[in-house]
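S.K.: what's the 3D shape of this:
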Amino acid sequence: MSKNLLVELLVEELPPKSLKQLGASFAQLLADSLKAQGLIAHDATITPYAAPRRLAVHIVNVAAQAADQAVTQKLMPVKVGLDAQGQATPPLLKKLASLGADASVVPQLKRALDGKTETLFWDTTVTGIALTDGLQKALEEAIGQLPIPKVMTYQLADGWSSVNFVRPAHALTALHGADVVPVSVLGLQAGRETQGHRFEAKVNPIVLHNADSYAQQLQTEGAVLASFAERRTEITRQLAAAAAHEHLTPVDDDALLDEVTALVEHPNVLVGQFDAEFLQVPQECLILTMKANQKYFPLLDANGKLANKFLLVSNIRPVDPTQVITGNERVVRSRLADAKFFFDQDRKKTLASRLPELDKVVYHNKAYTQGKRIHSVCAIAKMIGAQLGGNELADQAVEASKLAKADLLTDMVGEFPELQGIMGRYYAQHEGLSDDVAFAIEDQYKPRFAGDELPRNPAGICLALADKLETLVIMFIIGEVPTGDKDPFALRRHALGVIRILIEKNLAHFKLNQLIDQTYREILSITAIPNPQGVFLKLPPNLEELLLQLKKFFWERLVGYLREQGYTAQEVDAVLSLNPQHLSDIPKRLAAVRAFAALPEAVSLAAANKRVGNILKKSEGSIADVVNPDWLPEADEQSLYQALQDIEPKTKKAFAAGDYTASLQLLATLKAPVDTFFDHVMVNVDDVQLRNNRLALLKQLHQTMNQIADLSKLAA
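M.R.: Down below sits the predicted model:
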């Protein structure tokens, strides 16, 4: 008989940053195991529950016993299982005994080839597993496979045994309908009792009526919203309502919302405030302090400016919340006072005065110090600035680069590393430096994540590119290449940042490989200067290979980036096959390829292009660059030659003007002459002069068609 199933593990407070994943994994792993054992359907409805002190899952229509299954058991080769008289050998009898059978089934055995070997098979029926056994197996598998970042070892009640789990477990509930399923795990026997809220539960313990009453009983009797998703929705609703009452907006932070959802069972949003004098501190500092240390939701006004109010999510609902609010206000006041102290102290020293200390900070023990790294970044930024905007921009980029890492030595960044760059901008503005330089210091780390904004001014672009390129080249030189999912220096993110800046800022001045080579040369010129700290950059013998590896690394990131922009694998392959070095050009090429592919002539032309390419690859010797029209005896090859003479200047003109779409659209007129050429003209004829001239004609056709992309990649 099928009934709904409820399984819950009651534990001590789970890690809040892992709770969402733990809840989803516990439910999915348990369900997957029950599916594999035939106890639930593949489309069974699964409802996960995850609260600070519990992991649970509700599954509909779980069978008390899985259906019997007809199976074919492979036994052993015939020559091993049967003797010369066809009687069962001891090995076969032993195998049958392990399967619960005896010699009486030998006449029922079938012979069939397994590869080249004649083998014995036994058709039998396997009794479906009972829910008790199946759930026991599923529980053990789920607990063993949970993505637990760090397990705890704790003693059981007997004082001798110990088990490993993410947190000590105190109760196990397993209900099939209204019946307890007698399973055990982590030293616990399944029952029907669970615990509600530590302080606000109406009843403790809560005796569950059946599997379907779990969520309702926990909410009404235990003051617990068991569903992570429902609790998150309720917190979001309360945050919006409380903020609207104050005519403010809470800071949008999904990670913080998930973490707070994992910290409370009975959410209650309250409004607190702090002294307005703290608003003199940069709002990024205050916001980070409130979010990171206190898990509060800062409030912003209509202009995005921080207000001196915040929202806290309490786990209790007292009639008078005054004490809860004042207690939190007292704590946040001391936190904000620390931030103000750091800010005031930091401004007593200039950024430039901190630079000598960077000579004592090792950037990497195989490279050099942060102080020397500044010289490398300055040189690279100057080179980029000179190409992008001349000497004035180069000077701005150098000024920003010199001060870019100075805020690493400030108290504020020491307390909150996430503020590096941001605090540098504030301190630079405090010192009266130009906004161009100040914002460049802040923007050096952009883009910091997928979808993040790019540097806002040319100096910031120069510094951001220099910082990322220097990191990538140095890390590849010293062998810190990402492997698998390991990327401790975020080199994938750095490469993607360079790609995004070059493309999205339309920086047509730069070729990617050339930029990498220039970066390496600037680093080499700086590291040649003796280092008083004794940390030197040692160049490996396979340096050229490593730089090629870095360029390939960039290309792999570029492919992924373009696919995320919605381009197909064929479109990306067609454009990148030509190895275009001006990345800013690539979106226009892709748009042109997409427009070309929509033409009715595109399929035929792409196939012809592929055919031409194959013919040229197989040809022996060099092919002439110029076609001799006097050696084109066939009318169809004359037609193709004339069509090329007409269209080639037009495609080149459109290409030179950057109108790639028009350049490719012009190729549509080649369909008819190309088709008739291949229908009536033989290229590889015995006459060497005639053959070579026809190959030259195909070479010209190939070059005309493939200026923007390798159109053969569009062929099916």
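S.K.: From here on, just use CA atoms for contacts and neighbour counts.
M.R.: OK.
S.K.: which residue is nearest the centroid of the protein?
M.R.: Residue closest to the mean C-alpha point of the chain, counted by Cα atoms, centre = their mean, is residue 450 at 8.7 Å.
S.K.: To compare with the earlier structure, here is another sequence to fold:
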Amino acid sequence: MSNTHNLLVELFVEELPPKALKKLGQAFAAGLADSLRAQGLAGADSAVTPFASPRRLAAHVSAVLAQAADKPVQQKLMPVSVGLDASGQPTPALLKKLAALGADASAVPQLKRAMDGKAEALFYDSVLKGATLAEGLQKALEDTLGKLPIPKVMTYQLADGWSSVNFVRPAHGLVALHGDQVVPVGVLGLQAGRHTEGHRFEAAHSPVALRDADSYAAQLETEGAVIASFEARRAEIVRQLQAAAASVGGGVRPIEDEALLDEVTALVERPNVLVGQFEREFLEVPQECLILTMKANQKYFPLLDADGRLTHRFLLVSNIRPEDPSAVVGGNERVVRPRLADAKFFFDQDRKRTLESRVPGLAKVVYHGKLGTQGERVERVRAIARAIGAQLGGEVLAARADQAAMLAKADLLTDMVGEFPELQGVMGGYYARHDGLDAEVATAIEDHYKPRFAGDELPRHQIGVVVALADKLETLVGLFGIGQVPTGDKDPFALRRHALGVIRMLGEKELPLALDALLALAAAPFGDKLSAPLAPLADFIYDRLSSGLREQGYTAQEVEAVLALRPQHLADVPKRLQAVRAFASLPEAESLAAANKRVGNILKKADGLVVPQVDVSLLAEPAEQALHGALQAARPQADAAFERGDYASSLQALAALKVPVDAFFDDVMVNAEDAALRANRLGLLATLHAAMNRVADLSKLAA
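M.R.: The predicted structure follows:
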């Protein structure tokens, strides 16, 4: 019998938590394979196939050895001075150490001597016997189960009635097959065998007796009516969803939702997609409510028409395949009806009151212990929105943004949002339209939470942008102002997401708003509630901006050069980055960046503040006269380009300074004995530094 076979390990358990199943399956397979590789039982090229169904975690690992190869090991015993006496004979300490390793005095002549630090030590060479698969798999199983990403551990009693174990769900079976041989291992009170259970209701044979490691998936599918692979089951569901939608006709398609697809894959062992329907009258309810209740509560896939509108049909993924599915479909239709009726009831009830009539109720809802109620928060958002609106569009925009900001949180007090918090904003938009409000104000209420996640769209109209900006700034300024700063992975108030939203709106909408002034404007309505300084918030925003720009493909040097100047208008940042990139490709760039760094260091070391002024009469050396002349010629051109936002031309105008700058450093002594000469030369360098660093801090480009 060959020493190498494929290995199959399966743990059969009660229904696993669906939202965790995919991760558990991947972690189980990866953990086993990594441990077997570490012990020399599997090679780097051993292929690993994970399996995960509602009632099993399994892994197939190819080319696993029955026993790992023996390994030569060298062990340090002790210093020579401790192990051998003056005549070179072994001391009792050495003999005791050798005995512990299974050797005796006869091994002494074979001991090696080598320097260990400052002293000579004795080393013992031996061969470590390779682990058998039974030993190695036992260790791999124990290590892997201990490290699984289990959301919540259960403690349950074993069959003996008095010992108990901890695991994600009670485990009832263990399979371990190396080729066609059972590997004698045990965990969670179970001993490995070759039998597993099939589908609860539809298995042709149960238990299924597995012939060998390679027949696992095929036998489970044919005899056990189970598609064991998570990925294969998911692909089968997608295929059936498309086929079922095609059978309905009319160009309908199932809603796309990767998380729902993963969850449903984790709920069924043998998927069977069926078509259900509900009464058309429910379509009067906003489709977001119906879609959410069908997805969240029932795990259905709503069907949308070609225009993305909800239809009165849906797809359900059943775990059984009866010849006549009408009972399954009918049962699901009966279950969904009360859910949709609840949504219709909430919608009808909510529309009996205007959004505006709900605003006073926000004064009774606590927002944060140190920042007051939602009512107080709304007043702050209104004040910030009015100020931003006035800057961007005068009194008209300020008034409309104020109205949208006043009503933006009112839907938090509606029945629908109480039942489905995910619909906040969306329902506010529907209720605002029902109240007869301006369409753009209603859209702003709906959009003011955007962008809700990375890559989400921004608010559609200017009013929505103003209110969304005000809302996010109020959150950031308020929480930073009371010291609630995100640390490590912890960000309970999603401040990173809010900061990215602010960055995206200022940049992508090209808003002419200076960041520091914006933060000061947002802090004003808080009065004396804020105790912490706002400088860390500005740092936090630039830090988020820096990460985002590097993800877009700009180098760390380019980003650092631009952000070192803390540009106030974030819409300018991409243009500055492109200018820096173009400048860096010029032949003069490297030399000028190095010179800029040198100038910066000289100015830092100078005593007192250096004024960027030059007295022409004190320019004694030809090289400093030439630099001053070149600067006088290049600067107006560079400044004019900077003022019109042509940053690339501004930087390129400075390329003419390379030769005079190099000559200046070769020929001129900056720290001259004469104080007036020294001050004038420092003034010339300060003038040069200011001229060169308007677009970016060019010293950051120096190697």
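S.K.: and the residue mapped onto the residue nearest to the centre of structure 1 from structure 2, which of the three is it?
M.R.: Residue-level alignment of residue 450 of structure 1 against structure 2, with TM-score structural alignment as criterion, gives residue 454. Here residue 454 of structure 2 is coil, with the state taken from DSSP: H, G, I helix; E, B strand; the rest coil.
S.K.: Return the distance of residue 454 of structure 2 relative to residue 489 of structure 2.
M.R.: Between residue 454 of structure 2 and residue 489 of structure 2 the distance, using Cα to Cα, to the nearest Å, works out to 17 Å.
S.K.: next one: residue 307 of structure 2
M.R.: From residue 307 of structure 2 over to residue 489 of structure 2 the distance is 40 Å, taken as Cα to Cα.
S.K.: again, but for residue 338 of structure 2
M.R.: Using Cα to Cα, we find residue 338 of structure 2 at a distance of 40 Å from residue 489 of structure 2.
S.K.: quick one: which of the two has more around it?
M.R.: For residue 338 of structure 2 against residue 489, the residue with the higher neighbour count under other Cα atoms under 10 Å is residue 338, and the figures read 11 against 6.
S.K.: What lines up with that one in structure 1?
M.R.: Structural correspondence for residue 338 of structure 2 with respect to structure 1 (TM-score structural alignment): residue 334.
S.K.: Residue 684 of structure 2 now?
M.R.: Using TM-score structural alignment as the criterion, residue 684 of structure 2 maps onto residue 697 of structure 1.
S.K.: Could you pull up the contacting residues of its match?
M.R.: 626-627, 641 (Cα atoms under 8 Å, 6 or more residues apart in numbering).
S.K.: mind giving me TSV with these and columns for distance to residue 299 of structure 1 and neighbour count?
M.R.: Putting these into TSV (distance: Cα to Cα, whole Å; neighbours: other Cα atoms under 10 Å) gives the following:
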residue	distance to residue 299 of structure 1	neighbour count
626	71	11
627	73	19
641	71	23
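S.K.: any idea how far the spatially closest residue to residue 150 of structure 2 that is not a sequence neighbour lies from residue 190 of structure 2?
M.R.: Spatial nearest neighbour of residue 150 of structure 2, chain neighbours left out: residue 168 (6.0 Å); criterion: Cα to Cα, 6 or more residues apart in numbering. When distances are taken as Cα to Cα, residue 168 of structure 2 and residue 190 of structure 2 turn out to be 15 Å apart.
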